[in-house]
Each structure stands twice: as structure tokens, then as C-alpha cells.
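A.B. asks: structural data only, the sequence is not supplied:
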């Protein structure tokens, strides 16, 4: 059994996408969701900080790690994806060349496509005052990154290697928020084809449906703003 500490954000969705695909593929990864309501400050609770010291979800606890022994916790979405790919023997690449390619695009997402699009979210939607320089800077970087992904997907079914991989699980949930990024996918036809094809997969549908049970209302309150943007992590 794997405990998934989760909230329905792009990074949270990455892990449910893999878990749902793995179970559909016969991997038999039983998991239980442990909600981490980041708008209520759950990410700062001591029990959660013990497994995710950066006070960010997702995180997992594997109660049956390879080799046995005590439960193993993993934080950071990219590390979780790599861990689960190794555990299942799926989605991480069959050859050395595939593994390098998948790692490159996974790190591209966690180092750029996620953080830059996240800054776009913040300054376009949540910042208490409009900062034109920041809005313009992150919008241009968002469009550059969509362009990189569009060129990569020209003539390709998947982001890396020749099959579904953790690179796809990493990139898809951020692309799903394209309207929040003020991005028209018609400008990026290869991204749109890839995005829509994967979104129609039954496991992807199930994974995204899971999130609806936890946060149907995305209205930002002052309390949520405090926890998301203003509360430092506790110090020892």
C-alpha cells in the first residue's frame, strides 16, 4: 500500500496519473489518498513535515518498499515519479538512451515548465497588485516553453522515448491549465494533439476526476492566501 499525500494541483495530478495508468496496466499499485489541504495549511503540520520537509505536496509513503524494511517516504513530484517508475518497471524507459531522454524532459518540466507557469499563475491571478513587468516576463517565458514543447512533439506521440513515460505525466497536468496561462493551444498544434489524446485515456480521466472530490471551489480566500503565499515553514 502506498499513502499518497495529495491535493488537486498540477503536481498532485502527476502522481495520480501514474498510479491510475499503472493499475490499468496491471502493476497493481494499491494506494490511499491522504488529503493535504494546502489552503488550510495542512502542509505545515508536523506529521507532514516529517515526510516532506519542504512543506510541499505531493509526497508518498511506500509501506512495502523493494527489499523490505521500514516504510519509505519520498517527497518532490519528480523524485516520486522516478521512484514509482523504478518500482513498477514501467514509464522510465527500456534502454539507456530512453532513460536519458525521459530524465531530460522530466527535469525540463520540474525545473522550468512547472515553475515558470506557476509564476504566470501567481502574477496573473493571485498577486494582490498588478506588476506589469512580472506579468510580461512570465507570459513570454510561458509562451517560449510551450513553443519548446510544441517543437518536441512534432511527429511524436509522446514527450520522450516512444511510449508513455513519466515525462508525459509530469507535463500534462501543467498543460491542462493552459487557459490560466492565457495560452491558446491552437497556436501549438502538436501540444494540443498530444494533450487531447492523453486526456482521453481512461486512466487520465479517472486521475483528474479524483481531484474533484477535494476542491470543487477554487475561490481564493484571505485564509488560503495566507497559507499559500505568506506562511513560512516552522523552524525546529
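C.D. replies: Looks like it arrived, so ask away. Everything numeric in this text was worked out from a predicted model, so none of it was measured. Residues are numbered from 1 along each chain as shown.

A.B. asks: every contact and neighbour count from this point should use C-alpha atoms.
C.D. replies: Fine.

A.B. asks: strands of the chain, start to end?
C.D. replies: 2-6, 31-35, 59-62, 72-75 (DSSP state E).

A.B. asks: how about the ones you listed in a markdown table, adding distance to residue 53 and mean neighbour count?
C.D. replies: Output for those, formatted as a markdown table (distance: least, C-alpha to C-alpha, whole Å; neighbours: other C-alpha atoms under 10 Å):
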| stretch | distance to residue 53 | mean neighbour count |
| --- | --- | --- |
| strand 2-6 | 13 | 22 |
| strand 31-35 | 17 | 15 |
| strand 59-62 | 10 | 22 |
| strand 72-75 | 8 | 18 |
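
A.B. asks: want to throw those strands into TSV with distance to residue 132?
C.D. replies: TSV is the format used below for these (distance: least, C-alpha to C-alpha, whole Å):
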stretch	distance to residue 132
strand 2-6	33
strand 31-35	35
strand 59-62	35
strand 72-75	34
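
A.B. asks: ok, which of those strands comes nearest residue 19?
C.D. replies: Ranking the strands of the chain by their distance to residue 19 (criterion: C-alpha to C-alpha) puts strand 31-35 first, at 7.9 Å.

A.B. asks: how far off centre is that closest one?
C.D. replies: 16 Å (C-alpha atoms, centre = their mean, to the nearest Å).

A.B. asks: for stretch 60-79, same thing?
C.D. replies: With C-alpha atoms, centre = their mean, you get 18 Å for stretch 60-79.

A.B. asks: for the helix ranked longest in the chain, buried residues please.
C.D. replies: The single longest helix within the chain, with elements called by DSSP state H, is helix 132-152. Judged by neighbour count (16 or more other C-alpha atoms under 10 Å), helix 132-152 contains these buried residues: 135, 138-139, 141-143, 145-147, 149-150, 152.

A.B. asks: second one coming, line it up with the first:
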């Protein structure tokens, strides 16, 4: 059984959804990032970047246990392990991979900065809020145009690209987004949200995550603790 060290964040939900879609048995070890559990030595041995999610699969490719961090790498690993949600043909496979990279290099980092400056920064910096809100809208526009002629992000078939992107759009209201501006993306979002495996995946640990209101949580997430050498 795969062990998932995770929390109820977009990156965590990617892996929860993938496991549900693939039907793989798994157990979840909560890593409360607001409480600083991502800095514990036991977790750092699995995820040296002190970020969730990370997995331990006792039945790795060579029959030995394997550990993996970085959600995109985990999606690729699970797709390879199960033969699901990543096409076999080169053309379709690379189409999926480019949109997975689009999420990893653009959607995740930029929407993360958008969240930080709109919701969590100790001071409201108009330039930062404007910059990252504009970038969020640009990225939504890219996806909306792609979905004008495609049922899914990377083409006709549901894939790990859809799984990677969907959780990041669930907080659209906090990103300064008006769905009316992105009708194709909204239709896709609703279709993905209706999938039973997606609903199960986003429910994982959802009852454990609390609003960030205290100074200790803010320090663990955004303060100097993040940058301490370990």
C-alpha cells in the first residue's frame, strides 16, 4: 500500500485525486504545514525540499521501496505504475507532458504568489497584487483558449494534465477571477469537479485544514523558518 505524506492543498489534492482515479490502495499521513510538521527530520528524509506531498511505495519499479517528492513527479510515477492517464503514443504523451509542465512552471507558482499577496502578505502591496492577479487572468485565458477546441486540457482524453491543474482553480474567487470571462474553462472545471474520484480526492484531509489565523502558522508557512538550513 502506498503511503502519502500530504495535506489539503492543491499539490496534495493532485496526488489524492490520481490515487483515487487509478484505484490504488493508499494511506495518508497528515503533514500539518501550518504546525511546521514539514520540517521534522523524518519527513525531510522523504521530502528534502520540505514540501508536501511525498509518497512511499513499498512495491517500486524494481520490487524495492521507492520514495518520491514533487507532485508532478508523483503523477508521472503513478501513471507509469498503472498505465493510466498518460497516453502511450508519443504525440499524445508529449501533449500531456507540456501541459503538465505548464502547471508545474506556471499555474502553481503564479497562483501561489497570487494567493500570498492577495490573502496572506502582512501588508497589501498594490504592485504585487496587480502583477499576480494579471498573471492569473492571463493563465486562465491560455487554458480557456485551449479548451475552445478540446474536451480536456491536453486533447480529447482526461489525463494527468487535468488532474494537475484542477485543484489550483478551486480557489478562483480568491484569485480575482470572474468565471464569466472564461466559459470554456468553466465548463471543463465543472466536468472535472463532477467526477466521483475527484470529489473523493479533494475530501482527503479537508476536515483537518484550518484557516491561517495565528502568528505561529504564518511563521511556519511564510517566515524565516522556511529558509533555515537543515
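C.D. replies: Arrived safely. Here the structure is a predicted model, which means the values were calculated and not measured.

A.B. asks: on that earlier part again, off-centre distance for the longest helix of structure 1?
C.D. replies: Helix 132-152 of structure 1 has its C-alpha centroid displaced from the chain centroid by 18 Å (C-alpha atoms, centre = their mean).

A.B. asks: residue in structure 2 matching residue 106 of structure 1?
C.D. replies: Under the alignment (TM-score structural alignment), residue 106 of structure 1 pairs with residue 100 in structure 2.

A.B. asks: residues near the nearest residue to that match once chain neighbours are set aside, how many?
C.D. replies: Nearest non-adjacent residue to residue 100 of structure 2, counting by C-alpha to C-alpha, 6 or more residues apart in numbering: residue 161, 4.8 Å away. Residues lying near residue 161 of structure 2 (other C-alpha atoms under 10 Å) number 27.

A.B. asks: surely residue 161 of structure 2 meets residue 93?
C.D. replies: No: using C-alpha atoms under 8 Å, residue 161 of structure 2 is not in contact with residue 93; the gap is 10.4 Å.

A.B. asks: gap between residue 129 of structure 2 and residue 207 of structure 2?
C.D. replies: Distance, residue 129 of structure 2 to residue 207 of structure 2, by C-alpha to C-alpha, to the nearest Å: 29 Å.

A.B. asks: cool, and residue 42 of structure 2?
C.D. replies: From residue 42 of structure 2 to residue 207 of structure 2 the distance is 24 Å (C-alpha to C-alpha).

A.B. asks: looking at those two, which is more packed in?
C.D. replies: The residue with more neighbours, out of residue 42 of structure 2 and residue 207, is residue 42; 11 against 8, by other C-alpha under 10 Å.

A.B. asks: quick one: contacts for the counterpart of the more buried one in structure 1?
C.D. replies: Residue 42 of structure 2 maps onto residue 47 in structure 1, with residues paired by TM-score structural alignment. Listed by C-alpha atoms under 8 Å, 6 or more residues apart in numbering, the contact set of residue 47 of structure 1 is empty.

A.B. asks: again with residue 35 of structure 2
C.D. replies: By C-alpha under 8 Å, 6+ apart, the neighbours of residue 35 of structure 2 are 216-217, 220.

A.B. asks: closest to residue 190 of structure 1 among the buried residues of helix 132-152 of structure 1?
C.D. replies: Checking these against residue 190 of structure 1 by C-alpha to C-alpha gives residue 150 as the nearest, at 5.2 Å.

A.B. asks: thinking again about what came up before, what about the match of residue 106 of structure 1, how many residues close to it?
C.D. replies: Neighbours of residue 100 of structure 2 (other C-alpha under 10 Å): 25.

A.B. asks: ok, and the closest non-adjacent residue to whatever residue of structure 2 lines up with residue 141 of structure 1?
C.D. replies: Using TM-score structural alignment as the criterion, residue 141 of structure 1 maps onto residue 135 of structure 2. Take residue 135 of structure 2 and drop its neighbours on the chain: the residue closest to it by C-alpha to C-alpha, 6+ apart is residue 110, 7.0 Å away.

A.B. asks: all the helices of structure 1, residue numbers only.
C.D. replies: Counting by DSSP H, the helices of structure 1 are 10-24, 46-49, 77-88, 96-108, 114-121, 132-152, 166-175, 189-199, 202-212, 222-225.

A.B. asks: nearest to residue 57 of structure 1, of those helices?
C.D. replies: Taking the helices of structure 1 one by one with C-alpha to C-alpha, helix 10-24 is closest: 6.9 Å.

A.B. asks: how distant is that closest one from the center of its chain?
C.D. replies: 9 Å.

A.B. asks: buried set for that helix?
C.D. replies: For helix 10-24 of structure 1, by 16+ other C-alpha under 10 Å, it's 10-22.

A.B. asks: so what touches stretch 64-76 of structure 1?
C.D. replies: By C-alpha under 8 Å, 6+ apart, stretch 64-76 of structure 1 touches 1-2, 51-52, 56-63, 80, 87.

A.B. asks: which one of these is nearest to residue 122 of structure 1?
C.D. replies: Among those, and counting by C-alpha to C-alpha, the member closest to residue 122 of structure 1 is residue 56, at 16.5 Å.
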